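Engineer: Need coordinates for the below:
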Amino acid sequence: MNTEPKSRYRKYLEIVTGSLEDKKRYRQYKARVKQLPENYRTAVEALERYLMYFGPGGESISMYEDLADLFEQSVADGTPIRDIFGEDPVEFVEAFLRNYPEGQWISRERNRFTSAVARAAGEDTAREDRTVS
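Structural biologist: Alright, predicted model coming up:
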């Protein structure tokens, strides 16, 4: 990893566009997915669409890298797609998402909402407020 200080231009660029390192990692993830057999790639792309609505979006690149790892290993092992997802694909993806709670906007909003109600009720929320981003 590069330990040199970032240039002023690069700092500004990353404020506007997001982390360049994350963008590079995401492009690598997409290249990995492109190498999967068509049926596995179709399943990953469907999972990505679901994650765009209900997951952390692009905030958790490690989640996408883990997804690529899972499918690459499944291809190598000859694991059928149905065995990856089980009978209920939504149950699978919800369980998968629970491993990445820090990036889920819905989790942050639930925490924010709960803290706001507690404050409105006059309860001490000093501990909970620190966990809300």
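Engineer: hey, let's count contacts and neighbours off CA atoms from now on
Structural biologist: Will do.
Engineer: roughly how far apart are the residue nearest the centre of the chain and Asp77?
Structural biologist: Centroid-nearest residue in the chain, with CA atoms, centre = their mean: Ser60, separated by 3.6 Å. Taking CA to CA, to the nearest Å as the measure, Ser60 falls 26 Å from Asp77.
Engineer: and what of Asn99?
Structural biologist: 23 Å.
Engineer: Any buried residues in stretch 72-82, and which?
Structural biologist: Going by neighbour count (16 or more other CA atoms under 10 Å), the buried part of stretch 72-82 is 72, 74.
Engineer: Go ahead and name everything in contact with that stretch.
Structural biologist: 36-37, 40, 43, 84 (CA atoms under 8 Å, 6 or more residues apart in numbering).
Engineer: same thing with stretch 33-43?
Structural biologist: For stretch 33-43, using CA under 8 Å, 6+ apart, the contacting residues are 44, 68, 71-72, 75, 81.
Engineer: For the comparison step, fold the sequence that follows:
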Amino acid sequence: MGIQDIIEGKKQWRAHTARVKALPADYRIVYKEMQKYLFKVGPVDLPDGPLLPGIVDFFEEGVAAGKGVLELIGSDVAAFCDGLIQDTRTYADVYQESISAQPGTADK
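Structural biologist: From the prediction side, this is the model:
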């Protein structure tokens, strides 16, 4: 990863956070809770993947349609997030694979 990639990544992240800040307060609160949850359960491709921008797109569409955030996702934020990542490889999966490996055969 070169310096240009780092700079471009920072630009994209700043643009993403600006979109989040433009959401109504209730959407921002739910987004931040979702983000915390997703960083904990950790889809492996979360930082570079399409999940977080996709959530912002979904929320922007909800705002445009005049819907409340809980109308879109329901009252259980964690269950909604789990549904989003159900077929995604997570850090928990990586950990389970690492402890399930035979002793002495760990990847190097």
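Engineer: ok so, going back, weed out the non-buried ones from the contacts of stretch 72-82 of the first structure.
Structural biologist: 36, 40.
Engineer: Dump the contacts of stretch 72-82 of the first structure to TSV, plus distance to Ser19 of the first structure.
Structural biologist: Converted to TSV, the contacts of stretch 72-82 of the first structure look like this (distance: CA to CA, whole Å):
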residue	distance to Ser19 of the first structure
Leu36	26
Pro37	30
Tyr40	29
Ala43	27
Ile84	31
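Engineer: quick revisit: pick the one among the contacts of stretch 33-43 of the first structure closest to Ala126 of the first structure.
Structural biologist: Ala68 (38.9 Å; CA to CA).
Engineer: now that closest one: how far from Lys24 of the first structure?
Structural biologist: For Ala68 of the first structure, the distance to Lys24 of the first structure - CA to CA - is 15 Å.
Engineer: Those two - which one has more neighbours?
Structural biologist: The neighbour comparison of Ala68 of the first structure against Lys24 (other CA atoms under 10 Å) goes to Ala68, with 20 against 11.
Engineer: can you tell me how far the counterpart of His16 of the second structure in the first structure sits from Leu70 of the first structure?
Structural biologist: Here His16 of the second structure is matched to Tyr29 in the first structure, going by TM-score structural alignment. Applying CA to CA, the value for Tyr29 of the first structure to Leu70 of the first structure is 12 Å.
Engineer: again, but for Ala120 of the first structure
Structural biologist: 44 Å.
Engineer: Look at these two and report which has more neighbours.
Structural biologist: Leu70 (13 against 9).
Engineer: so which strand or helix has that one?
Structural biologist: helix 61-77 (DSSP states H and E).
Engineer: For that helix, what is the distance to the chain centroid?
Structural biologist: Distance, stretch centre to chain centre, for helix 61-77 of the first structure: 13 Å (CA atoms, centre = their mean, to the nearest Å).
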